[in-house]
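K.L.:
Predicted structure and sequence below. I'll ask about it afterward.
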Amino acid sequence: MPDMNDAESPHPVDVDGAQASPGGVVARNERALTEDQALERDAMLTHKAAYNLGREYHDQGKLSEAEELYDRALVGYEKERGADNLDTLRVVYDLGWVYHDQGKLSEAEELYDRARAGFETKWGVNNVLTFTTVRRLGEVYYTQDKLVEAGKMFERALVGYEKKFGADDLMTLALVYDLGQVYYARGELVEAGKMFERALVGYEKEPGADDLVTLGVAYNLGQVYYFRGKLAEAGRMFERALVGYEKERGADDLEALAVARDLGQVYHDQ
């Protein structure tokens, strides 16, 4: 009986020892390939379903459930599409976001940084998702008191937001304010003042001068003026914030009381 690898064998020998025609082998392999492709499609549908359900849970504030599903989806996406695939990177970003919302800052930092690097490679630094990820990474750094790193991320993200949305867009102004907070925490009062002033002008247009967000910016700008020795300007900001807080929240509100205390200190120092 000829060996299955014998050069004189006219056809390949099937696994059960019977001779198989080339057409039969091809057909069987094609069926196997089709079945494998179907299984792969089914697997990706499962991973995508896990990811989409994770997003639903995330939107509902069910963070533990969202984390579990994102984590499961990430393993699947990495296996099926690769670690650097854009769909995989989106899952990485959202899992980082869930960690961020849960206060798991080290884990969030790691995933945001991975997503940022991937988005930069695929789309460049000026893509919306790239600089949004940069901003979120800055938020994580700020919360961890990594102020130098936070400043770099916010400055970089600000360029992208200004270019994409414009200088007066509310998302841009929020980032301007956040950058001012970083400068303030670093003791860079001149730079902080510039950011707060710019944010204040923008917020006065929208959402308006009496909005609580605007009042908060005015109060923080007053603090910058105070520590720079500009007592008259500080007093004006504190007075404005106090009137607004009392109107919106009442005289006994904690924030109103804090502003009243600081305004009293200004009067004392003058």
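P.N.:
Nice, thanks for sending it over. Residues are numbered from 1 along each chain as shown.

K.L.:
From now on I want contacts and neighbour counts done on CA atoms only, so please keep to that.
P.N.:
Will do.

K.L.:
any chance you could map the helices in the stretch 151-270 of the chain?
P.N.:
Under the criterion DSSP state H, counting those that start in this stretch, the stretch 151-270 of the chain carries helices at the ranges 170-185, 189-203, 212-227, 231-249, 254-269.

K.L.:
Just the buried positions in the third one, please.
P.N.:
By 16 or more other C-alpha atoms under 10 Å, the buried positions in helix 212-227 come out as 212-226.

K.L.:
And it, what does it pack against?
P.N.:
helix 189-203, helix 231-249 (3 or more C-alpha pairs under 8 Å, 6 or more residues apart in numbering; DSSP states H and E).

K.L.:
want to compare, so here's the second one:
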Amino acid sequence: MASMDTQLNRGPDQNSAERSSPSRQFDSQSLEESVETQKKELGERNSNTIDTMLELVLSYRFDGRLEEAETLTRNIIQIRREDLGETHRDTLVSITKLAEIYAELGREIEAEKLQLNVLEARRKVLGELDEDTIDSMEQLAIWYQNRGEYHNQKRDLDKSEELYQMVLKSNTTIHGQGHEITFESSTNLAGIYRLQGRLDEAKKLQTGIVEKSKTVLGLEHTSTAVSIEELARINHAQNRIESAKLLQKQAIDIYKATVGDKHPLTEEAEGEFIRICQS
């Protein structure tokens, strides 16, 4: 499961190397120049101008220039509100990006409020089964999960569980029980059970997912490896170290066969294997 740093809270201190890179600085500078040129030639509200502004926001965030990213994102939201409406799909996407920036700035309460507002709007306008609505539920679930795990807060883990249950229900309705996306949703739910200390429930759920994933997707599939890794974590939490090691090694072998030795998935799995061995 994703960590807080990789989801909504990747702070500026974690990217000092990228910020100091001349090529990254040039990218931001080049994009700033492109935005100004497009504003003059096409107008600030032109879709091409806005697309370039969005690229500049990403560049600012990558460089750790979060205040500038916030200001520009607010500008984009204002334009989209005026031109498209408060609940338009593109407006809501922009508001979600602002929530991510707030989280990166450590403004958790503001980030949570925006994410909840976006989820409510998407439910009303797009419906429970729209992919954007499901994405909102999943991102909030991840956010609560990370905060609950980091601060050891049962309330946040319970909120995360509720949202993951909704995501699983929606994905099962859309894709069926035997789909890769449904397997991933089930794995996320099993991970929450593990963090809540409900290890027997977690193991029962995840064992079934691993077997289904092997049958439907095959052994040489990254989603199968992801499900096996979660089962390894559950075994580790149960202090079944040898079982955890065997499962983690199996996941590593799948990653090596599918994405290669040097892929981040492989390297992260190998790091987890070392942690299991040292426990």
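P.N.:
In hand now; what should we look at? Not measured: the values here are computed from a predicted model.

K.L.:
TM between them?
P.N.:
The TM-score (TM-score structural alignment, normalised by the length of structure 1) is 0.63; 216 aligned residues with a C-alpha RMSD of 3.7 Å.

K.L.:
just to revisit the earlier point, the helices of the stretch 151-270 of structure 1: which one's closest to D101 of structure 1?
P.N.:
Closest to D101 of structure 1 of these is helix 170-185 (C-alpha to C-alpha; 17.5 Å).

K.L.:
Can you check which part of structure 2 the closest one sits on?
P.N.:
Using TM-score structural alignment, the residues of structure 2 aligned to helix 170-185 of structure 1 are 180-195.

K.L.:
contact partners of stretch 72-83 of structure 2?
P.N.:
By C-alpha atoms under 8 Å, 6 or more residues apart in numbering, the list of residues contacting stretch 72-83 of structure 2 from outside reads 45, 50, 53-54, 57, 86, 88, 90-91, 94-95, 97-98.

K.L.:
change it to 7 Å
P.N.:
45, 50, 57, 91, 94-95, 98 (C-alpha atoms under 7 Å, 6 or more residues apart in numbering).

K.L.:
List only buried entries from these.
P.N.:
Neighbour counting by 16+ other C-alpha under 10 Å classes 50, 57, 91, 94-95, 98 among the contacts of stretch 72-83 of structure 2 as buried.

K.L.:
Looking at those residues, which are in helices?
P.N.:
Judged by DSSP state H, helices contain the following of these: 50, 57, 91, 94-95, 98.

K.L.:
Contact partners for A69 of structure 2?
P.N.:
Counting by C-alpha under 7 Å, 6+ apart, A69 of structure 2 touches 57, 60-61.

K.L.:
so can I have CSV of these showing distance to E267 of structure 2?
P.N.:
Converted to CSV, these look like this (distance: C-alpha to C-alpha, whole Å):
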residue, distance to E267 of structure 2
V57, 30
Y60, 28
R61, 25
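
K.L.:
Distance-wise, check whichever residue in structure 1 pairs up with L246 of structure 2 relative to A256 of structure 1.
P.N.:
Matched by TM-score structural alignment, L246 of structure 2 corresponds to E239 in structure 1. Here the criterion is C-alpha to C-alpha, to the nearest Å. By it, E239 of structure 1 lies 10 Å from A256 of structure 1.

K.L.:
for D178 of structure 1, same thing?
P.N.:
22 Å.

K.L.:
Of the two, give the one with the bigger neighbour count.
P.N.:
D178 (24 against 21; other C-alpha atoms under 10 Å).

K.L.:
Just give the closest residue to the more buried one, not the sequence neighbours.
P.N.:
For D178 of structure 1, ignoring the flanking residues on the chain, the nearest one in space by C-alpha to C-alpha, 6 or more residues apart in numbering is F154 at 7.6 Å.

K.L.:
The one you found and R136 touch, don't they?
P.N.:
No: with contact defined as C-alpha atoms under 7 Å, F154 of structure 1 and R136 do not form a contacting pair (8.8 Å).

K.L.:
roughly how far apart are the closest residue to T52 of structure 2 other than its chain neighbours and E55 of structure 2?
P.N.:
Nearest non-adjacent residue to T52 of structure 2, counting by C-alpha to C-alpha, 6+ apart: V35, 6.2 Å away. Going from V35 of structure 2 to E55 of structure 2 by C-alpha to C-alpha gives 10 Å.

K.L.:
which one of these two has more residues nearby?
P.N.:
Higher neighbour count among V35 of structure 2 and E55: V35, with 24 against 17, using other C-alpha under 10 Å.

K.L.:
tell me which element the more buried one falls in.
P.N.:
Per DSSP states H and E: V35 of structure 2 is located in helix 22-41.

K.L.:
For A234 of structure 1, which residues are in contact?
P.N.:
Counting by C-alpha under 7 Å, 6+ apart, A234 of structure 1 makes contact with 222-223, 225-226.

K.L.:
repeat that with 8 Å
P.N.:
221-226, 266.

K.L.:
Check H221 of structure 2 too.
P.N.:
H221 of structure 2 touches 254-255, 258, counting by C-alpha under 8 Å, 6+ apart.

K.L.:
Kindly report the same for F165 of structure 1.
P.N.:
For F165 of structure 1, the contact set (C-alpha under 8 Å, 6+ apart) comprises T172.

K.L.:
redo that, cut-off 10 Å
P.N.:
The contact partners of F165 of structure 1, taken as C-alpha atoms under 10 Å, 6 or more residues apart in numbering, are 128, 171-172.
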